[in-house]
Each structure stands twice: as structure tokens, then as C-alpha cells.
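1. Output the structure for:
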Amino acid sequence: MLAKTTTLEKALALAPNVLLEPKFDGFRCIVFKDGDEVELASRNTKPLTRYFPEVVAAMREQLPERCVLDGEIFVSLGSGGKERLEFEVLQERIHPAASRIAMLAEKTPASYVAFDLLALGDESYAERPFVERRGALEAALGGLAGPCFLTRTTADPAEAEEWFHQFEGAGLDGVVAKPLDAPYQPNARTMLKIKHERTADVVVAGYREHKTSTPEKPLLGSLLLGLYNDEGQLQHIGVSASFTAVRRAELIEELQPLVCDISDHPWGHWEEFLTANPDRVPGTQSRWSQGKDLSFTPLRPERVLEVAYDHMEGHRFRHTAQFRRWRTDRDPESCGYEQLDEPVSYDLARILSVH
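-> Below is the predicted model:
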């Protein structure tokens, strides 16, 4: 079951006909458990079981004998009131080597938070309204203290608004609203998600062509974005994409006067990299991008763009940034990290604690 984006105000206005939950930032995961047999599947049905042996072991111990659950796998790091979700660390768990999986399962163990019930014992709950599914889920999973958890919910708009602002400090994405009377509908966007959105002025440092681009009709696929760090270096911070075909043609033509040789570009020293690196250098390969053409056209860093983004993951935008407008009034060198909001710290353990 999927969600469509809305505003916090619109979602809260639906109360008391919805339940609101924290939105975890991890891998969406359907769990199938029958005795000691446990299978984990991603949202697009790819198997996840082999990557999270510690989660499978915990589910054998903590979950009902037979059930099908919808939830999220996540990794959290930190201690002493500083525990938070770490999506980049979670991504490292998807690895072909069994030895590395075993090592990471011990070093950065994952957890699972359940937020919906599809089946329990011999009974299917998928056709039942969410209010019934939630009640059965609480009865079946109540009291879990980890590494399997039951997500918390609220019908109080004021509490949900507090969650929206506070829980981001623990690495959460936002808030999800679920209609009380809705059945579980795969691939239907019957839920609502409310995510943080901020803006930043960034430097356009290059572009990649769209997969449908041809020499006769070049089309822009994505813009490569940068911010200057404290040492005055232009750091790759993410991309902006999702343009119409008409806009793709307009942008690639508009940017041609800025095209330069890679040797004259701030990222020219990255030519030497052939594999993924900690800075996620543009044009390099990783296990997430095998077979994709990641080459890019360098641009003189003279144009500033205002983009919308939800939140940061390390030194980069967590998701694709959204094009808002050109900022011809901004000097590229003035675009640094200091303009970005820093969420107030919040401990994930407090969100997951039994309440």
C-alpha cells in the first residue's frame, strides 16, 4: 500500500478519521512468517531475507507463529540519548558477500518496526478496515522492546504535529496518516504522507543527459548540484530531476554556454576515481548503479538554483531535490552549508520505547 504527499495542515484536518504515525526512513518490508520460516520482501517484491539474518532470528523469537506484516527495516546508531536512523549505513547491508553480511549484522544490526497487519494465523486482515487491523496488531505485538517493534500511533493532531517537528532529529521522515475505515489496498495511494520540505540555494555544476536523449534531440536528465564547504571546495550535494520533456530540451540548450572541459572544473581531480568513494563523486560506479551511464557534462559553476529538499543524509540531500527557480541575484561562492537547517537532536530510543 502506498501514500500520496500532502501538507501537514490537510492531514491533521482529517482527524479523528485517521490515525497518524511517525514515518521511518528505512527499507519498506513485508514479513511472511510461518513457524521458523521467515521471508522478507521489499516493496517491489525483491527478497531481503539473506541480508538481515539478525532480524530474521529476532522475528522467529518475537513475532506471532504465523503472520504477514507490513513495516520498515532500519539501522540506528548512537547511544547516550543520541540514537538516530542511519539510511546510508542501512544501504551497506545489501551486499553480495555472505561474510560481509555476517560482519555487518554484528557491527550495525538492523531492527524492524511493524505498522500494518495483513494476516494472523489462518485469517486474512487485508480486507478489514485499518482500525481493526491496528487493534489486532496491538494485541499481537504489544510489549515488544526490540529489535522488533510496533510503531506508535496517535489520533491527536497536536501530538502528531509535535512528532513531525521533534522526530526529525532522530532521522525520521515525517508523519503518515491512515484512514480508519480503509482496507489494505496494494499499490493504491490511500495513505497520506507529510514530509519536511526546505529550500536551499545551490550551485549548478553539471548535468547528465536523459536516457531518451539523442544527438539530434538532446534532453537533460538531471542537474548536478554543489555547495561550498568551509575549505572553499565545491562539494557534490545531490541532483535535481523530474522535468517535463519540453523543459528538458529548454534546460540543456540554456546551459550550453557554461559547458567546460573537465580539467577546468572544480571536480576535475575526480577523473582518477573508477569506483564508488565516500564523497559519492559524480560519474563513479557503485553496487547501486552497475550498468548505468553516470558520465556527466561539467559546467562552469556560475549559476545558482533554488531547490526544495526534505532532509540531509550526511553532506548530501537524502532524495532528489526539486527545481524551484534560478537565483540570478546570488553569487555561487556564497552558497554554503551554513544555510541548511539543522534539526534539533532527538533520541530514537524514546520513539521506540514501550508506551
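2. From now on I want contacts and neighbour counts done on CA atoms only, so please keep to that.
-> OK.
3. hey, where'd the helices end up in the stretch 151-300 of the chain?
-> Assigned by DSSP state H, counting those that start in this stretch, the stretch 151-300 of the chain shows helices spanning 157-166, 245-255.
4. Put together TSV for those helices, with distance to residue 124 and mean neighbour count on each row.
-> Listed next are these as TSV, based on distance: least, C-alpha to C-alpha, whole Å; neighbours: other C-alpha atoms under 10 Å:
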stretch	distance to residue 124	mean neighbour count
helix 157-166	29	17
helix 245-255	44	15
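5. can you redo those helices as a markdown table with distance to residue 27?
-> Formatted as a markdown table, those follow (distance: least, C-alpha to C-alpha, whole Å):
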| stretch | distance to residue 27 |
| --- | --- |
| helix 157-166 | 20 |
| helix 245-255 | 31 |
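6. Next, the structure of the following sequence, for comparison with the previous one:
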Amino acid sequence: MLLARLVQTSADLVATSARNAKVAFVAETLSAAEPGEVGVVASYLSNVLPQRRLGVGWRSLSTLPDSAQEATLTVAEVDAAFEQLATTGGEGSGATRRAILTELLSRATSSEQEYLRGLMLGGVRQGAQDGVMLAAIAKAAEVPLAAVQRAVMLAGFAGPVAEAAMSGGQSALEAVTLEVGRPLRPMLAGSAPDVAAAMTAGTPMLLERKIDGVRLQAHKDGDEVQLFTRSLDEITDRLPEVVELVRALPAERLVLDGETVAVRPDGRPEPFQVTGSRTASSADPATLRASTPLATSFFDLLHIDDEDLLDQPLTQRIERLDALVPPTARIERIHTGSPTTATEFFAAQVSAGHEGVIVKDPTSAYAAGRRGAGWVKVKPRHTLDLVVLAVEWGSGRRRGKLSNIHLGARDPRTGDFVMLGKTFKGMTDAMLDWQTERFQELQTSRDSYTVYVRPEQVVEIAFDGIQRSSRYPGGMALRFARVLRYRDDKSAEQADTIDTVKAVRGW
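-> Sure, this is the predicted structure:
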């Protein structure tokens, strides 16, 4: 398939807000792809690279070579070039990588160059988010949507599932199972304003400490251990103490779900930024281990010695977990039906410096990749993970800095973002410096006052309430919104939706 076909599909997706039309565009493109290209096509239209990281930054793409006049570049050729970029290393690799990049881009037309640049930087806004992509795979392959959804949850990404569905139909999708060494999408929690609201009257629930750290999925196969983040990126080599912990567990093959957090000498958790810096750093792991120790707590067991536990009730998974993992590496939890006891546990966790609690249904299965009713998080304040849509230049002491950010929630029906307000509160000087550079990198256009950006940077916002507002298209606005932190561990597709915002207000 010519890359030009993908570029046109991307443009068609941007030009319509109708979900059915988006699904039809993607399904037609998947059907037109060659068998060996389907996975790559699905990945690119999902704004995902099969290689995950190419090591190509904004500076490398700030100046493009002369473009080709005729569209001849194929999807397979792009994938091959990306594979070279991802695997080239060692002495002289910089020059080699520049040559690969120049050769690729010089063969692309101007519109293809812009598409490839966005793809390499993770900033193609084309609307083929999960809901559209999975429906398109089901339509193109003529298979049940539920079969596609479960396969993607277990495979992690849409690309390989599209390939399986198009080549083998429903039976190929049903053959997709949990594989040790391949990360699956983590189960997510809904939100409730307080513990009582998260409890089911008269029904004992499990309450677990909610840690403000990095979600960690641990896979063990013999002596080999792999660690993956919430976004399915591998960070094994950065956490040697966690590797040692998992390797010592008495099982041959395992998949565990947990959280790791940097801790102070007194045992209290460090702010998220400290943990994020530790897990993102490529510095010497031994040095980091000494300077920034981690505490890891596992709370779920998904697989043990060739037995999948995903569909077993949570209580059974926890029973197996407790028999396997030492108490020092397990999450703190209680089992109670008393709202009073639950509220006291919540208060104790907040007092200890943690985010709050997660209330879990003891009978729930592990719903990989979904935010269901089985898990409900409770924090001591209202927070949302929103997407930055634009940024305004500051004034006074903030002159020359990008300051006031425009906040958007995701509309799950269209894949677009709905503005909920602006804020400049909660920003430190360091944060202002960072976002001034960051948002100029994401710029799509600007005027004298505002820089408009690709909607991909997620920010965690605290707020006091939601009010109706005719000023914004969603008909509501956040009250006293303030920045808590930028969430580089989340993609725009994982941001909170308009429905979540309305639920907070009870609308």
C-alpha cells in the first residue's frame, strides 16, 4: 500500500466528526492493505509505532529535505526504515541514522513528510482512537466487536490484533491469550467522591492503599524478568531491585500487577515527580538505587505457571498472590462492609502520604484495559486527567513564558476534545520553563496571544467543582482549577472523558 493512501485516510478522519464515517474510512483502508501490512497500517492510524521508540527528536525533524513530486513510498518501506532507526546503535550511529532519515523523507511528498514527522513525534491527530479502530477492525474482518476488544486487551495494541483478525477471523482472535513477556493493558479504576459512595450497601468490599507512583506490570519467565509501565513501555533495566524481587518469587512463570514509588528515609512516599524521574532516568541504575530507593507493592496476580487467572474472582487472585509474594511487597488492604471502618482506613492512608484508596469488588474479574465498576478510586479531592489544547503567553512576571493552559476532556463518541476552561494556577517556575519549551514543540498554529497545540499532553488538574457555563462548548466549566502535575505516563486517549466530568457533578 502506498503511504499516500494512509495520508488521505488520516485527512478524511480529521475532516469528519461522525463516528460511523471514521469507522468506515479505517475499515476500507484496512481492507485495502496487503496481508503483511495490515498490522502496520492499524498501528499508524492509531498513532502508534510498532517499534515504540525510534530515537528521533524534534531537532532532527525541524528541517526537512526537498520533498518528492510523486507518491511512490510504500507503508512497508516506511516500516523498514523505522526498524532501521530503532535498531541502529553504537559508534557512528548518529550519521547512519541521519542518512536513513534523510533517505526516507526525501522520497516522501510534502504531505507525506508532514504525516511522517507527526508519526515519529507521536502527534498525528486523526481521530482513530480505540473505539473507532476496534470497530473498524471488526467491520473489515467481519468479526464480533467483543472478540476484537478482548484480543486487544490481551495483546496490548491494535496492530497485531488487526493482522490476526484480517488473516484468521474470529478463531485467530480467540487464539490471542495472555503471554508472559508481552504486556497486556492494565485494568483501570473509576472514580467516586468519597468512600461511602464507592461502597455497595451491606456488601463487604476490599479497600487497598492507592499509591501515587508508577504502575508496574512484572513478567517472569524462569530467570528472565521484564517490567512494563502503564503505557506498556519496558523499563526493566532501570529497576534492578524490582527485578531481583520478582526473580526470587517461587514460581517459574508469573505476571503481576502493582505499583512502585520512591520513598523517603522515614518510609513516606516521595512526590510523583521523584518516582517518575527515577523510572525515566537512563543514568546508572546502581547510583539511582542508592540515591532514590523504591518501595514496590503488588496487588494482583494475573498468571502463574501457565495458568491464567484473569477471569477468576479477585479474592481468589489475592489468595494466590498472598501465598506467593512476601508481605513487604504486597499492597496494604482491608476487607470490610462498614463505611465507618472504610473511611478510617482512607483517612489513615491519606495521613501516611498516599493518594487515597481503591475500593474493589471481591468478585470482580480482571478487566484488562477497561475502567469498570469493579475498581473505584477515592481521593481526598476532585481531580481529572485532561488534555492541553492551547496555551496563552503570560504577562507581568510570566512575560515570555507560556502560562494559561486551555483544558479539554475527551468525547468518547467522536474522539475530539471539549474545552472545560483555563488555568494558570499551581505552576512552579520550573514548570513554566518546561511547558514553554514543550508546548512550542507541539505547536500547530499561533496568534499574538495563544499557541495552539496538538492535543497529546495530559495534565492532572485539581478543582473544587463543576458549574454550568455557556462560555465553553461542553456547557460546563471547572471551578478553581489548578495544575497538580503533567502526566507523561498517560496518552491523550487515556484522559478523562466528558462523561466522567458529568458524573463528578452528578449530571
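7. quick revisit: out of the helices of the stretch 151-300 of structure 1, the one nearest residue 302 of structure 1 is which?
-> Among the helices of the stretch 151-300 of structure 1, helix 245-255 comes nearest to residue 302 of structure 1, with 10.5 Å by C-alpha to C-alpha.
8. Name the nearest residue to whatever residue of structure 2 lines up with residue 197 of structure 1, ignoring sequence neighbours.
-> In structure 2, the residue paired with residue 197 of structure 1 according to TM-score structural alignment is residue 381. Computed as C-alpha to C-alpha, 6 or more residues apart in numbering, the closest residue to residue 381 of structure 2 that is not its neighbour in sequence is residue 462, at 6.9 Å.
9. just the helices in the stretch 1-150 of structure 1 please.
-> Counting by DSSP H, counting those that start in this stretch, the helices of the stretch 1-150 of structure 1 are 8-13, 53-62, 87-91, 98-107, 130-141.
10. what range in structure 1 matches stretch 101-115 of structure 2?
-> Taking TM-score structural alignment, stretch 101-115 of structure 2 hits no residues over in structure 1.
11. ugh, wrong one, stretch 137-154 of structure 2
-> Alignment of stretch 137-154 of structure 2 against structure 1: no match, by TM-score structural alignment.
12. would JSON lines of the helices of the stretch 1-150 of structure 1 with distance to residue 24 of structure 1 and mean neighbour count be doable?
-> JSON lines is the format used below for these (distance: least, C-alpha to C-alpha, whole Å; neighbours: other C-alpha under 10 Å):
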{"stretch": "helix 8-13", "distance to residue 24 of structure 1": "16", "mean neighbour count": "16"}
{"stretch": "helix 53-62", "distance to residue 24 of structure 1": "17", "mean neighbour count": "18"}
{"stretch": "helix 87-91", "distance to residue 24 of structure 1": "10", "mean neighbour count": "16"}
{"stretch": "helix 98-107", "distance to residue 24 of structure 1": "20", "mean neighbour count": "14"}
{"stretch": "helix 130-141", "distance to residue 24 of structure 1": "17", "mean neighbour count": "18"}
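13. got these as CSV, with distance to residue 254 of structure 1 columns?
-> Putting the helices of the stretch 1-150 of structure 1 into CSV (distance: least, C-alpha to C-alpha, whole Å) gives the following:
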stretch, distance to residue 254 of structure 1
helix 8-13, 36
helix 53-62, 50
helix 87-91, 34
helix 98-107, 46
helix 130-141, 50
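14. And those helices: which comes nearest residue 296 of structure 1?
-> Ranking the helices of the stretch 1-150 of structure 1 by distance to residue 296 of structure 1, with C-alpha to C-alpha as the measure, places helix 87-91 first at 23.4 Å.
15. so where is the closest one in structure 2?
-> Here helix 87-91 of structure 1 aligns to structure 2 at residues 272-276, judged by TM-score structural alignment.
16. what's next to the matching stretch, contact-wise?
-> Contacts of stretch 272-276 of structure 2 with the rest of the structure, by C-alpha atoms under 8 Å, 6 or more residues apart in numbering, involve 212, 213, 214, 260, 261, 262, 294.
17. change it to 7 Å
-> Stretch 272-276 of structure 2 is contacted from outside by 212, 213, 214, 261, 262, using C-alpha atoms under 7 Å, 6 or more residues apart in numbering.
18. how about the nearest residue to the equivalent of the second one over in structure 1, chain neighbours excluded?
-> For residue 213 of structure 2, the aligned residue in structure 1 is residue 26 (criterion: TM-score structural alignment). Spatial nearest neighbour of residue 26 of structure 1, chain neighbours left out: residue 74 (4.7 Å); criterion: C-alpha to C-alpha, 6+ apart.
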